[in-house]
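K.L.:
coords please:
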Amino acid sequence: MPEMTFEVRWPDGSTQRCYSPSLVVHDYLATGGRYRVDDFVDRVGRAMAEASERVRARFGFACTSAAATKEGITHAAAAYPSDALIEITAMHPQLEQS
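P.N.:
Alright, predicted model coming up:
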């Protein structure tokens, strides 16, 4: 199953590298995209739930790394106002443009 990482720049300028067991994050976020903190947390929650279900469908168990990513982002986001903006600075691997 292809995995990926994505990097977030928080409102204070700090960055966080995040892991996903699936490329599904590309369906929810885009490199260079700017999102309100509350929207970002929601998008990541949905993406990690879908990624974990893909792992479950393939291997028979949920992905604890997806849950850890969601938890880490939720914890970090609590330090910022819900309407503050974050930016996705990188996604690896990128999807090929067709």
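
K.L.:
from here on, contacts and neighbour counts on C-alpha atoms
P.N.:
OK.

K.L.:
can you pull out the helices in the protein?
P.N.:
Assigned by DSSP state H, the chain shows helices spanning 37-59, 64-77.

K.L.:
In a markdown table, list those along with mean neighbour count and distance to P93.
P.N.:
Shown next, in a markdown table, are the helices of the chain (neighbours: other Cα atoms under 10 Å; distance: least, Cα to Cα, whole Å):
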| stretch | mean neighbour count | distance to P93 |
| --- | --- | --- |
| helix 37-59 | 18 | 16 |
| helix 64-77 | 17 | 17 |
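
K.L.:
With respect to D83, which of these lies nearest?
P.N.:
Comparison of these against D83 by Cα to Cα identifies helix 37-59 as nearest, at 6.0 Å.

K.L.:
To compare with the earlier structure, here is another sequence to fold:
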Amino acid sequence: MPEMRFVIAWPDGREETCYSPSLVIRDFLEEGQTYPIRDFLDRSRKALTIASDRVEAKYGYPCTLARSQLARIEEAGARFISDADAKVRCESFIP
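P.N.:
Take a look at the predicted model:
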């Protein structure tokens, strides 16, 4: 499966490089686009769940890297969830 990394910028300006085991992340995030924190978390959850499910369909087990990446995103995002103006920017995709 083609994997991909994507760089995001959190509301505090900190950048993070994230992992997806599938290109499906491109169906949910767009380079240069900014998302309200709740929307970003929802999109990430959907994309990384689909990606993990695709790995499971192909190899018989879910992708632990996708699951751990989602857990890291949700943990980091929880710090900003109470700020209605918090936004996350998808900086770039790294094939």
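
K.L.:
closest to I88 of structure 1 out of the helices of structure 1?
P.N.:
Minimum separation from I88 of structure 1 across the helices of structure 1 (Cα to Cα) falls at helix 37-59, 9.7 Å.

K.L.:
Next, the contact list for the residue of structure 2 positioned farthest from its centre, please.
P.N.:
Distance from the centre of structure 2 peaks at G60, with 22.6 Å (Cα atoms, centre = their mean). G60 of structure 2 makes contact with no residue, according to Cα atoms under 8 Å, 6 or more residues apart in numbering.

K.L.:
how about CSV for the helices of structure 1, with distance to I88 of structure 1 added?
P.N.:
Shown next, in CSV, are the helices of structure 1 (distance: least, Cα to Cα, whole Å):
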stretch, distance to I88 of structure 1
helix 37-59, 10
helix 64-77, 13
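
K.L.:
how close does A49 of structure 1 get to P11 of structure 1?
P.N.:
A49 of structure 1 sits 25 Å away from P11 of structure 1, going by Cα to Cα, to the nearest Å.

K.L.:
oh, I was asking about R34 of structure 1
P.N.:
For R34 of structure 1, the distance to P11 of structure 1 - Cα to Cα - is 11 Å.

K.L.:
Now for these two: what residues contact both?
P.N.:
Taking Cα under 8 Å, 6+ apart as the criterion, R34 of structure 1 and P11 both touch 85-86.

K.L.:
Tell me how many other residues crowd the closest residue to Y19 of structure 1 other than its chain neighbours.
P.N.:
What sits nearest to Y19 of structure 1 in space, not counting adjacent residues and going by Cα to Cα, 6 or more residues apart in numbering, is T5, at 4.5 Å. By the measure other Cα atoms under 10 Å, the count of residues near T5 of structure 1 is 17.
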